[in-house]
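Peer 1: Need the 3D shape of this:
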Amino acid sequence: AILQHVRRGQILSIAKLGDSEAEAIELIAEEGSEIVKKPLNKIRFPKRSTLGAIVRNGTMLLPKDVNAINPGESVIVFTLPDAIEKVQALFSKKR
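Peer 2: Predicted coordinates:
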């Protein structure tokens, strides 16, 4: 389960999707992370994960309506357990 993973980045919430292995994770995009200020079409999400939505100024936006993710924005990602650590790394400040 996702809760067994060491957490990096700012995870706000986690939801298991039905009886499947899939999980929806809400993360905060940290300043200095690989995901911020980059054109969405240039971001390579890990296999078995996909960007679901961006919350900007209290409004949920679909990826097709957003050019880039800004620092501090909340992002929903759908993923399977084997991709969680890679997803978290995208949202974490480079060390």
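Peer 1: switch to C-alpha atoms for all contacts and neighbour counts from now on
Peer 2: Noted.
Peer 1: ok, which stretches of this protein are helices?
Peer 2: Assigned by DSSP state H, the chain shows helices spanning 84-91.
Peer 1: Next, name the residue at the spatial heart of it.
Peer 2: residue 77 (4.3 Å; Cα atoms, centre = their mean).
Peer 1: Please report the distance of the nearest residue to it once chain neighbours are set aside from residue 38.
Peer 2: Nearest non-adjacent residue to residue 77, counting by Cα to Cα, 6 or more residues apart in numbering: residue 51, 4.6 Å away. Plainly put, residue 51 is 14 Å away from residue 38 if you go by Cα to Cα, to the nearest Å.
Peer 1: got any residues that touch both of these two?
Peer 2: Common contact partners of residue 51 and residue 38 (Cα atoms under 8 Å, 6 or more residues apart in numbering): none.
Peer 1: Please give the structure of this sequence too, so both can be compared:
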Amino acid sequence: TVLEDGQAEVVELTASPKCRAVNKPLHRMNLPRGSLLAAIVHGDDVIIPRGKDIVHPGDRVILMTTKDARATVERLFRPRGE
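Peer 2: Alright, predicted model coming up:
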């Protein structure tokens, strides 16, 4: 979903088992400035995350991001090296 004429977006991604973001607490994930992890969908549960929550392989994540931060956010949830 695009917001404010493309300045920001709501993005839904699936956490790859080999990505940099899995199995780490949110506070250690190094999300770029201009992004916010708004929800983690783990099975049938929707979690509004706090700093100690962890993204597991296969979880879906819903993020708010500026257009400038989007590519960095996507790389965090993609397998390393892709």
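Peer 1: Got a TM-score for the pair?
Peer 2: Overlay of the two chains. TM-score (TM-score structural alignment, normalised by the length of structure 2): 0.88; 81 aligned residues with a Cα RMSD of 1.7 Å.
Peer 1: which one in structure 2 is aligned with the residue nearest to residue 77 of structure 1?
Peer 2: In structure 2, the residue paired with residue 51 of structure 1 is residue 37, using TM-score structural alignment.
Peer 1: Please apply the same query to residue 40 of structure 1.
Peer 2: When structure 2 is aligned by TM-score structural alignment, the residue opposite residue 40 of structure 1 is residue 26.
Peer 1: Can you report how many residues neighbour its match?
Peer 2: Neighbours of residue 26 of structure 2 under the rule other Cα atoms under 10 Å: 18.
Peer 1: Now for the closest residue to it other than its chain neighbours: which residues touch it?
Peer 2: Nearest non-adjacent residue to residue 26 of structure 2, counting by Cα to Cα, 6+ apart: residue 51, 4.8 Å away. Residue 51 of structure 2 makes contact with 25, 26, 27, according to Cα under 8 Å, 6+ apart.
Peer 1: Closest one of the residues you listed to residue 78 of structure 2?
Peer 2: Taking Cα to Cα as the measure, residue 78 of structure 2 lies nearest residue 26 of the contacts of residue 51 of structure 2, at 16.3 Å.
Peer 1: The equivalent of residue 46 of structure 2 over in structure 1: what's it in contact with?
Peer 2: Using TM-score structural alignment, the partner of residue 46 of structure 2 in structure 1 is residue 60. Residues near residue 60 of structure 1 by Cα under 8 Å, 6+ apart: 53, 54.
Peer 1: hang on, the earlier thing: kindly provide the distance from the residue nearest to residue 77 of structure 1 to residue 16 of structure 1.
Peer 2: 16 Å.
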